[in-house]
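Asks: Here is a sequence with its predicted model. Questions after.
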Amino acid sequence: MTDKTDKAISRTAATSAAATGRSAPGEIDRFLGAAKQLAPLATGQAGRLVFALDATMSRQPSWDLACSLQSRMFEVAAASGGLAVQLVYFRGIAECRSSGWLGEPQRLTGLMSRISCEGGQTQIARVLRHIRDEARAVPIRAFVFVGDAMEEDVDTLAALAGELGLRGIRGFLFQEGHEPAASTAFATIARLTGGVHARFDVSAPGSLLDLLRGAAAYASGGREAMVRLAGTSPAVKGLLSAMDASGRPTR
């Protein structure tokens, strides 16, 4: 994302925040800026996972759920070398932002707690471009995307997903609900990255927790870490089976 684009996004978001009383972009900017200036992660050879969420208005219940569960991703990854997570989210009118790489759940919780959902259209293509560009600087094994809708050109998303697949970056697309366009797009992205598309129910927190734990296990330790976790989690076993069925070698 260019500086020019970020400045334009900030102006738009500031107007929206003033009208709604929700989290001000200035506060979020300061937090993101501080996170990016922190010393390098003390997580050794931690796996890297991009944690991307749709933060448009319909997503508030799922955002709150993801915020309450995200620390468990770090816990399950600890045995496989640790986990570094980068938060990416979009909301409102053309606002799409990313954090630095965070190695502790408390820092990710602090950031997510400052963000409220706002109405707007999906920006999944921007998320995929960001992951592609970020992977040029640091190794990324996987990304998670949590959402319930898709309002973009699916061919554009497919092309971007194909680029990520060629880089060996697997996508874990977790969908709330059964919106047909989202189902088609999420399944396509998962297929082209050698990843998984799965649904969860916000009224059953355990379903999303197991999915996030499975993605974190893969990001931190590859297939071997998922196999260990699958022994105690049918949901993770299902993710592993779906990945194996994709036909792409699983490291």
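Replies: Sure, I can see it. The structure displayed is predicted, hence computed values, not measured ones. Residues are numbered from 1 along each chain as shown.
Asks: Only C-alpha atoms from now on, for both contacts and neighbour counts.
Replies: OK.
Asks: Could you find the closest non-adjacent residue to Met243?
Replies: Gly195 (5.6 Å; Cα to Cα, 6 or more residues apart in numbering).
Asks: Compute the distance between that neighbour and Ala18, please.
Replies: Applying Cα to Cα, to the nearest Å, one obtains 39 Å for the distance of Gly195 from Ala18.
Asks: Compare these two and say which one has the larger neighbour count.
Replies: Gly195 (30 against 12; other Cα atoms under 10 Å).
Asks: who touches the more buried one in this structure?
Replies: Gly195 makes contacts with 170-173, 189, 242-243, 246, as judged by Cα atoms under 8 Å, 6 or more residues apart in numbering.
Asks: Any buried residues in stretch 96-113, and which?
Replies: By 16 or more other Cα atoms under 10 Å, the buried positions in stretch 96-113 come out as 96-105, 108-109, 111-112.
Asks: can you check stretch 127-137 too?
Replies: Residues of stretch 127-137 classed as buried by neighbour count (16+ other Cα under 10 Å): 127-132, 135.
Asks: Show me which of those is closest to Lys7.
Replies: His130 (16.9 Å; Cα to Cα).
Asks: then this one, side by side with the first:
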Amino acid sequence: MTSKLPDKKSNAQDIQAFIGKVHNAPLVPSLNKGRLIFAMDATASREHCWDMASHQHAAMFVEADKVSALSVQLCYYRGFAEFKALPWTQGADAIKQALLSVRCLAGKTQIGKVLVHALNETRTSKVNALVFVGDCVEENPDSLNVLAGQLRILNLPLFIFQEGKSRKVARIFSQLASLSGGAHCQFDEGSAKELGQLLAAVAVYAAGGKPALQNNLLSNNTNVQRLLQQIT
């Protein structure tokens, strides 16, 4: 999705009302807790706002933790071909500490490694959703599209949160998300709360699928409705 998030001034009251609903939203009934991979671009292009972004990402899991129990694996790439996948964990506090411990290093994007890792993980034990946060693509889009198509075959949707407003990057990210059956949206420095709500929606999806999200109070939010429209 390439459309901008709603104007903060005009939607301030709606957002506050929605936050109240999120606090009271029921857990999604599920025989198994959802499993979600959260992957980040930790290269130098994000360093100028990394502290803000890290706290944003942590806030996303605080919101998600209010509506659904998840097992989460944090992944990131940075530097010279450095890619790390941390152990699976549960609870917003543990995820927050892991997020805030990551620092940026100059290097090229490694989105392909993220997708290959997610494919390998779900072949071993089902992963319900893959979230990626980044601002740049330096790899061959066609190669990434092939991997995104494989995610679709394994029913593992990719949810891409794009930092910044690059139209070229948005086109590539949107294509990847679409091929996987997931969704794409853009954010900026003022989008922390909206991001938290969107990740909460992804958490509900990971725990109970699209029907669970459609039946949850989260689905009343405009941003979440846009996310739902993209999921296939």
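Replies: Structure received. As the structure is a computational prediction, the values presented were derived from the model and not from experiment.
Asks: And the helices in the stretch 101-250 of structure 1, which stretches?
Replies: All helices of the stretch 101-250 of structure 1, identified by DSSP state H, counting those that start in this stretch, fall at 105-112, 124-134, 154-166, 180-193, 205-230, 234-245.
Asks: Next, the angle from the longest one to helix 234-245.
Replies: Going back to what we said before, that points to helix 205-230 of structure 1. Using axes from the mean of the first three to the mean of the last three Cα atoms, to 10 degrees, the inter-axis angle of helix 205-230 of structure 1 relative to helix 234-245 is 60 degrees.
Asks: Now which residue in structure 1 aligns to Gln110 of structure 2?
Replies: The pairwise alignment with structure 1 assigns Gln110 of structure 2 to Gln123, based on TM-score structural alignment.
Asks: what lines up against Tyr89 of structure 1 once you look at structure 2?
Replies: With TM-score structural alignment as the criterion, the equivalent of Tyr89 of structure 1 in structure 2 is Tyr76.
Asks: ok so its match is a strand residue?
Replies: Yes: secondary structure assignment places Tyr76 of structure 2 in a strand (DSSP: H, G, I helix; E, B strand; the rest coil).
Asks: In contact with the closest residue to it other than its chain neighbours, which residues?
Replies: Nearest non-adjacent residue to Tyr76 of structure 2, counting by Cα to Cα, 6+ apart: Met40, 4.6 Å away. For Met40 of structure 2, the contacting residues are 75-77, 132-134, by Cα under 8 Å, 6+ apart.
Asks: Map Met40 of structure 2 onto structure 1.
Replies: Counting by TM-score structural alignment, the partner of Met40 of structure 2 is Leu53.
Asks: Then Lys210 of structure 2?
Replies: Aligned counterpart of Lys210 of structure 2 in structure 1: Arg223 (TM-score structural alignment).
Asks: count of residues packed around its match?
Replies: Neighbour count of Arg223 of structure 1, defined by other Cα under 10 Å: 19.
Asks: Return the distance of it relative to Ala217 of structure 1.
Replies: For Arg223 of structure 1, the distance to Ala217 of structure 1 (Cα to Cα) stands at 8 Å.
Asks: okay, which residue is most central for structure 2?
Replies: Val131 (3.2 Å; Cα atoms, centre = their mean).
Asks: what about it, distance to Ile111 of structure 2?
Replies: Here the criterion is Cα to Cα. By it, Val131 of structure 2 lies 12 Å from Ile111 of structure 2.
Asks: One more: Ile37 of structure 2?
Replies: Counting by Cα to Cα, the gap from Ile37 of structure 2 to Ile111 of structure 2 is 13 Å.
Asks: circling back to that earlier point, where's the match of Met40 of structure 2, which helix or strand?
Replies: Taking DSSP states H and E as the definition, one finds Leu53 of structure 1 inside strand 47-54.
Asks: and Asp135 of structure 2, what pairs with it in structure 1?
Replies: Residue pairing (TM-score structural alignment): Asp135 of structure 2 is matched to Asp148 of structure 1.
Asks: Alright, I will stop here.
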